[in-house]
Every structure is written in structure tokens, then in C-alpha cells.
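Chemist: Build the 3D model from these lines:
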Amino acid sequence: MLPLEKVLRDPIHDYIYIKHQVILDLINTREFQRLRRIKQLGTTNYTFHSAEHSRFTHSVGVYEITRRICDLFARNYATKTQGDGGWDDNERLVALCAALLHDVGHGAYSHTFEHIFETDHEEMTRTIITSEDTQINAVLKQVAPDFPKKVASVIAKTYPNPQVVQMISSQIDADRMDYLLRDSYFTGANYGTFDLTRILRVMRPSKNGIVFEYSGMHAVEDYIISRLQMYQQVYFHPVSRSMEVILGHLLKRAKDLYLAGKLPQDFAAELLRPFFEKDLTLANYLRLDDGILNTCFENWRTAKDPILSDLAQRFLDRQPLKSVRVTEKQTALLPKLAALVTNSGYDANYYTATNDSFNLPYALYDSKAKINLIQPNGELEELSEVSPLVKAVTDKELGDERFFFPKQMLGTPEEQQEIFQPYYQEFLQHIKNDRLI
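Modeler: Now for the predicted structure:
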């Protein structure tokens, strides 16, 4: 324990209290400090300009919510006999460390980068925790030689105590609760707000994990609907997805040029070489952050390759692609539209894309992930069985599929006549006829 608790000032949780030396030491490691340089929401700041918060701020927020849960459980539901389903406060430190470190493996621009270079942030998180080459591992080993493996097993959801796992990874956990509130605050959207205080108050440990008092059902409903709305209104916003498409195509073009021996041999190529060649070390991975990639993109702005240069400019200067919603019946039209874009002078491999974004507001696919309500008599009821509101969205994928294309395909009449005839008119006719916009 620290001789005097430390605090971090936070716009969501007011104060984040640090009471263990190991937590403070973990925050001060180079691997955790790197999270300051990785945006929590990737390209969303191109749509919601104030969404500049980092994985660092989110991670300490998840730690704080987990700390509050541990305090509540220790105060009200401490175990009295083995197997009674109460909270054993000896689990506190592993829970707090796992909460703090759950996102430490996220790479630059997170999910888009992962898709192009086939990395896995959860696997990287476990590697950072267990590798003897990291400062995080050295700090955790000061607790016990096997402590890093324990923390990593919480991330992997194999830790034997389901209460600890579900605090950090379930359908209503510290991770999701923090990012909904935090992302709502920093985007300026109010869709993600819910009564965190009430939800924490009605949480209880049980033999199989975590349950919620029946009297708190409406607070849990509010959380489920808030999550649904954040996905539909913020996380799936077409402009943010468009910028992700451009980012993905930009990295893909750089990779294709490198493999063809045509990428300029500069610092950008050297930093990304291990990813291009799939010869990756942990040190290579940890060198990258959003700022490093942005510097690479600025360098590529003046590249001789016109596609690389143009995509870099589009990303840096916020020039999103246009998009139209696609239904299942219209999927057969997409190759035709891509061909028209190519005929108009754009390489469809880099200037068109189909992107689908769907989310399950509440799912019953995994019995361990269900949200259970506990009655005063101790009986458990699954949330959707007693909540008509939650039942209405249970196991229903919500979202859409969109086709992305250059804005110039919807150009001015002069551009239509001079550049895109006859391809432009045919493209526009298809879109209008099929009600894609």
C-alpha cells in the first residue's frame, strides 16, 4: 500500500484513487505511458472533433470503476465461508491490475491497423504482461513470480474466479461502463450516459460471477439502451467509417508498394518493415503509436506514387469518401459500381470498399455472459425474461452495410460532363434507381 493515496483528476470519475504502489508503478511504465499516444476512438475525431481522449485515460477509468466495485463487495458482500459466493478481497489486486492493463496491447489506430497487419491487441496485451522484456512484467513480478500469468489469465478469461473476469469482461463490466461514459463526454453526444452509481450499488458477487439486484433492473435497462444508441449514433457514424476505410487503404497501398519494392526507403518503411514482412517483435510493435503513423502519412503526402500520395492527403486533410447504404438485394450491384469507379480513373482496390458495422445490444450466445437479476428470495432471472425493453433488442444485430466511393463520383455538372461521362451518369443512375442514398 502507498503511505498516502495518490489521485488523478478525471472528468468522468472526479478523482481516481491509487492506493497500491504496484498500480502507481504500472502507470509509470513505458508500455503504459505509450497509451497516452493512442486515441481511444481512432478516426472518430474526424466526425466528433473533441474525441481526442486516449487509451490511457480509458484504462485508468476502468481501473477506478473496478476499484469501486471491489470496495462495495468488500464492504457489503465479503465471503464468510468457502464457496458461499461472497467476495474474497485477496482477489482485489489481480482485478485492479487486469483492469488497468486490459488495453495495454492496443496498437496504433487500433482495429484498422490490426486488420491490415493481422495483429491481435488482446494477444499483445497478454504478451506485454508476461514477457520478461517489459517494465510491466518486472513490476508485476514484484508481487509474486506467478502474478503476471494470473493477470494475463484474467484478460484471457481463464482465471478461475468468474467474479474477477466478469468485472472486466462481460456484457456489463467496468470496461464498457467507462468507455460509454467517457466516449459520450468527449464526443459531446449524450447517448452513452447512464446511472453508474445506481448500477454499482445493485451489483453483487455470486458463485457464478456477478449478478444485479432486481430493484436495479431499470438502471441496467438504461445502460443497455445507452450502449445501443452509442453504437448507432457514434461508433457506426458513416464519416468515421469512411476515414477508417481511407486509413486501411493507405496502409494497404504502402504494404503493396513495399512488397513490390517501390515504397520509398525512408524512416517510415523501416518502422513498418517488420509488419510488412510479418517478422514482428514486441519491441517493433511498441515503437508505433498514432503520432508515428501520422508522421509516416505526412511523409507519404509527397510520395511519387500518386495513389499513396492522394490517400495520405485525403486522410490527413479529412477528405472522406462518400457512402451509400446497401441492402442484401443490392449486393449484386456492387461489382458494377466498383467497375464504374475504375472506369472513371480511380483504382477500385483503393477507392471503393464495402464496410459492415453491426452490434448486438444484448446477446444470449454465452451463458457466462448473461445478465442475471437476483430476487429478494435469492432466485435468479435472466434480464431479457423480465424486461420487455431488453427482450426487444436481444440477439438482434443492429447496424448497416455501406458502399464507399470517391466523392467526385457525385461531382458538379461540369465535372460530370468533362470527366465522368458516360461512366458518371450510369453510376448515378444505379444509385438513384436502387435507392442507395
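Chemist: switch to C-alpha atoms for all contacts and neighbour counts from now on
Modeler: Fine.
Chemist: what ranges do the strands span in the stretch 151-300 of the chain?
Modeler: 203-206, 209-213 (DSSP state E, counting those that start in this stretch).
Chemist: Compile those into TSV and extend it with columns for mean neighbour count and distance to residue 313.
Modeler: Shown next, in TSV, are the strands of the stretch 151-300 of the chain (neighbours: other Cα atoms under 10 Å; distance: least, Cα to Cα, whole Å):
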stretch	mean neighbour count	distance to residue 313
strand 203-206	21	49
strand 209-213	22	48
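Chemist: Adding distance to residue 416, write those strands out as a markdown table.
Modeler: A markdown table is the format used below for those (distance: least, Cα to Cα, whole Å):
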| stretch | distance to residue 416 |
| --- | --- |
| strand 203-206 | 60 |
| strand 209-213 | 60 |
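Chemist: Please give the structure of this sequence too, so both can be compared:
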Amino acid sequence: MTTYALQKLAEEKVFKDPVHRYIHVRDQVIWDLVGTREFQRLRRIRQLGTTYLTFHGAEHSRFNHSLGVYEIVRRIVDDVFASRPEWDHSERLLCLCAALLHDLGHGPFSHSFEKVFDLDHENFTQEIILGQTEVNRVLTKVEPDFPQKVADVIAKTYENKQVISLISSQIDADRMDYLQRDAYFTGVSYGHFDMERILRVLRPLDDQVVIKSSGMHAVEDYIMSRYQMYWQVYFHPVTRSSEVILTKILHRAKELSSQGYEFAYEPRHFKSMFTGNVTLKDYLNLDESVVTYYFQMWEDEKDPILRDLCDRFMQRRLFKYVEFDPSKEYKKLNQLEQLFKEAELDPDYYLVVDSSSDLPYDFYRPGEEEERVPIHLLMPGGEIKELSRQSEIVDAISGKRRTDHKLYYPKDCLLDDSTHKETKQKILDILGVTER
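Modeler: So this is what the prediction gives:
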């Protein structure tokens, strides 16, 4: 490595943080990366997308979270692993950079945006790291192949699996930060667990990071915390309603563009997204402030669907929902689609089935899609045992996927009986909506 890689700041920099109290930066490389335009862009990408429309405090950003992940990894490699012979200390800077940059490629409203335009934020993260960017210039100063190493860690292809497991595993710095940070900013109590205890019992071993068996109960608490956060916050039905509307806005704008529609306010920032020819520059020019500005402008569009959906999102007039099982109620869905058309409500935009699914913990199942490296416990005699084999709590939920389905619709439109009164009443009856 070059002397730049070893360079320390004349004075340590600190970020005051509500989760970790302080985030410490001593390395010149890390300080320079934080100052790049690509990393600063993360200030304008919310960590939880549209969740702020459900939990009003959820305004924190990917910038906050990325610093938090960096701080957890810094504590592990500088404090917990510092005296461990099983740990390769030359990997320290690589771990810190990968932790800091792991979410660099997230776009506005992240996952909803990716679904509509068939994008992958991890691919963009690697492209930013390897492309003609300020981030790449900083990393290249460490050594010519250093950007590729960082990209490999994020892609989970790096040869040292210990490094990967710190950033991406079933108990990693990423999850440990976002669970606590998201709980703090949403105001819920579900995401709290004893991170200090978990950090104390982490151990590097062979090609993985394991947990001393004495810390098993702290890990149980962490897994249950994750389970609760997914169902109480991340999959909250109101948040999913706002994501449905957001997704439909983007679909509508894309469809109108393909039809040659003349927008009153031309969506030039979306042009390459609509055509599928997205350059890195196009992607980095989009953030949530830009997207919401277009939504605000489109509240005055002449297309009634785009206009209405944008107004709903900006003014928080969200869709209502009912429980719905698409595998058993597909006939009901077909009937509703026909009735929506008769009521002059386009079912493609106003009748939406949304499904959420989560697998809290799983053990290694060779050959299956998305193979998961399990959490291993280091027993007092040096034996390694998979977590669910020792914990009855974890065993009870291992491999059990929970799925939830909701049917979203604009209740306000159905209660407006100025037109198609009988048809709308039929829809309400099928949906089981009694109050008017």
C-alpha cells in the first residue's frame, strides 16, 4: 500500500450520532471518501424510503446509516479483533472502506425505484467504486487494485470471507446499525438489542466470524428484534400503501413517455430510466429531492391518473387496504377488476395486490436460492455449532418464511357516489367495507 493508505489526520474527526454517540474518523482515506460528491449524495436518499409518511421521524438518510456501519466495523477491527492472531490486520482499511461505501449505489426511494426501472443498487455501488468518480480516485490512491477489492467485498466475491461477513451476513454491521437507527428514528422499541455484548463476543475464525457461546442470548435478542422490526416497521401496511402509489406514479410516467405524451413539465431526469439506457451520470443526478420535485410539478399534469397519484403521494392521501390471499381469491380479484373498469377507475393503477415476505433466520441449505451462511457459535471446547442447534428460540423460527398480502384501493373514490353509484357499492360489498 502507498503512504497515503497509512496517513492519519492531524486531529481525529468525530460525527455526533444519536445511535453510537460518536463516530470516529482517524484515517485520511475515510475522511476523503466522506467528502466525495457520490458519498455526500447519500444525504439526499432516505434510509427508509416512504416510511416517513407512516412514522414522521423517519427522515434519516443513507449517509447517517453508512457512517454508522463504518463505526461498528471500526470498533470491531480496531478494538475487538486487534489482539486476535486469527485476524489479518492488513485488511483493516479494506473493511472500513467497504463498510462506509456499502450503500453508495442506492437510488431515490431505493427498492420501489429499482423495481420499476429494473435496476440493482449493488451493481451501481460497484460501478461508482470502479468508474470515473471521486470515490474511485480516492481509493486508487491507496493502491491501483484497491477499488476492485472494495467492489469484491460488496459483491461478496472477495477471497477473505471474514471481511465479507462483517459487512454482509445474518449478523453483520449493516443490520446491527439499521435496526437500532431505524428504531430510534421511527420511535419504536422493537429494534433495540445488546450490541455491546455482541461486539464483545465476536471472534474471527478461519473463513468466518463466529460468536462465543456465552453471547447466544444476545444474538437471540438481535434476531427477534429484526423479526419485530420487519413486521412492525418495514412491512407496515400504511408504508406499503405509499410505496404502491409511488410505484404507480413511476409506472404511469414511464407508460406516458412511451406513448409520446407531452408532459407539461418534461421529465428529463427520467429519460434514460424510461428507455432503459441509464448511465452512471444519469443515475447519480437523481435523488429524492429531484423526484419529489417532479411529483409536485405533475400534480398539475393534464393526465388525470398521473395528476391524481402525484397529489395522493404529496398530500398523503393514501390507498386503504383489506386482507387478501391471491392464491385463494383470484376470482374475486377478476370480478373487482371488471367492476373498477365499469366505475372508470383503471385497475392497473387503483387496484393493487401487494405482498411482503421475510425469513428471519435460516441455516445453510446447499443448492437453494440465496444460500445463507448461518450464525455459528464457538463452544467452550473449541467446537463450532450452528445457532439454531443450540437455541430453542431461534430453532422455532428457522427456515420459516412469513408472508402477508394486502389489496390496496382508493376508498375515497368509491365513497364518492356522484357517478357509478351502484357499481361502487358492489365493489365496497366485495371488499367487505361497511362504513361510509
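Chemist: Let me see the TM-score of these two.
Modeler: After superposition, the two chains reach a TM-score (TM-score structural alignment, normalised by the length of the second structure) of 0.94; 421 aligned residues with a Cα RMSD of 1.5 Å.
Chemist: re the thing from before, tell me which of the strands of the stretch 151-300 of the first structure sits nearest to residue 367 of the first structure.
Modeler: Nearest to residue 367 of the first structure among the strands of the stretch 151-300 of the first structure is strand 209-213 (11.3 Å), distances taken as Cα to Cα.
Chemist: Quick one: list the elements packing against that closest one.
Modeler: Secondary-structure packing of strand 209-213 of the first structure (3 or more Cα pairs under 8 Å, 6 or more residues apart in numbering; DSSP states H and E): helix 162-168, helix 196-202, strand 203-206, strand 372-374.
Chemist: so residue 380 of the first structure touches residue 386, yeah?
Modeler: No - when contacts are counted by Cα atoms under 8 Å, residue 380 of the first structure is not listed as touching residue 386 (10.8 Å).
Chemist: More neighbours: which of the two?
Modeler: Higher neighbour count among residue 380 of the first structure and residue 386: residue 380, with 16 against 13, using other Cα atoms under 10 Å.
Chemist: Quick check: which of the strands of the stretch 151-300 of the first structure is nearest to residue 32 of the first structure?
Modeler: Once these are compared by Cα to Cα, strand 209-213 is nearest, at 28.3 Å.
Chemist: And that closest one against the second structure, how far off on average?
Modeler: Here the mean offset of strand 209-213 of the first structure against the second structure after fitting is 0.5 Å, by mean Cα distance after the TM-score superposition for the first structure.
Chemist: outside of that strand, which residues touch it?
Modeler: Strand 209-213 of the first structure has contacts (Cα atoms under 8 Å, 6 or more residues apart in numbering) with 161-167, 199, 202-205, 371-376.
Chemist: Which of those residues are buried? Put it as a PyMOL command.
Modeler: Entered in PyMOL, the line below selects the buried ones among these, by 16 or more other Cα atoms under 10 Å:
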select buried, resi 162+163+164+165+166+167+199+202+203+204+205+371+372+373+374
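Chemist: Just send the helices and strands packed on strand 209-213 of the first structure back as JSON lines, with distance to residue 75 of the first structure too.
Modeler: Formatted as JSON lines, these follow (distance: least, Cα to Cα, whole Å):
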{"stretch": "helix 162-168", "distance to residue 75 of the first structure": "16"}
{"stretch": "helix 196-202", "distance to residue 75 of the first structure": "12"}
{"stretch": "strand 203-206", "distance to residue 75 of the first structure": "11"}
{"stretch": "strand 372-374", "distance to residue 75 of the first structure": "19"}
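Chemist: So for residue 230 of the first structure, which of those sits nearest?
Modeler: That would be, of these and by Cα to Cα, helix 196-202, which comes in at 15.9 Å.
Chemist: Show me what the closest one is packed against.
Modeler: Helix 196-202 of the first structure packs on helix 55-76, strand 209-213, helix 217-230, going by 3+ Cα pairs under 8 Å, 6+ apart.
Chemist: In the stretch 151-300 of the first structure, what residue spans correspond to helices?
Modeler: All helices of the stretch 151-300 of the first structure, identified by DSSP state H, counting those that start in this stretch, fall at 162-168, 174-187, 196-202, 217-230, 238-259, 267-276, 282-287, 290-300.
Chemist: okay, and the last one goes to which residues in the second structure?
Modeler: Under TM-score structural alignment, the counterpart of helix 290-300 of the first structure in the second structure spans residues 288-298.
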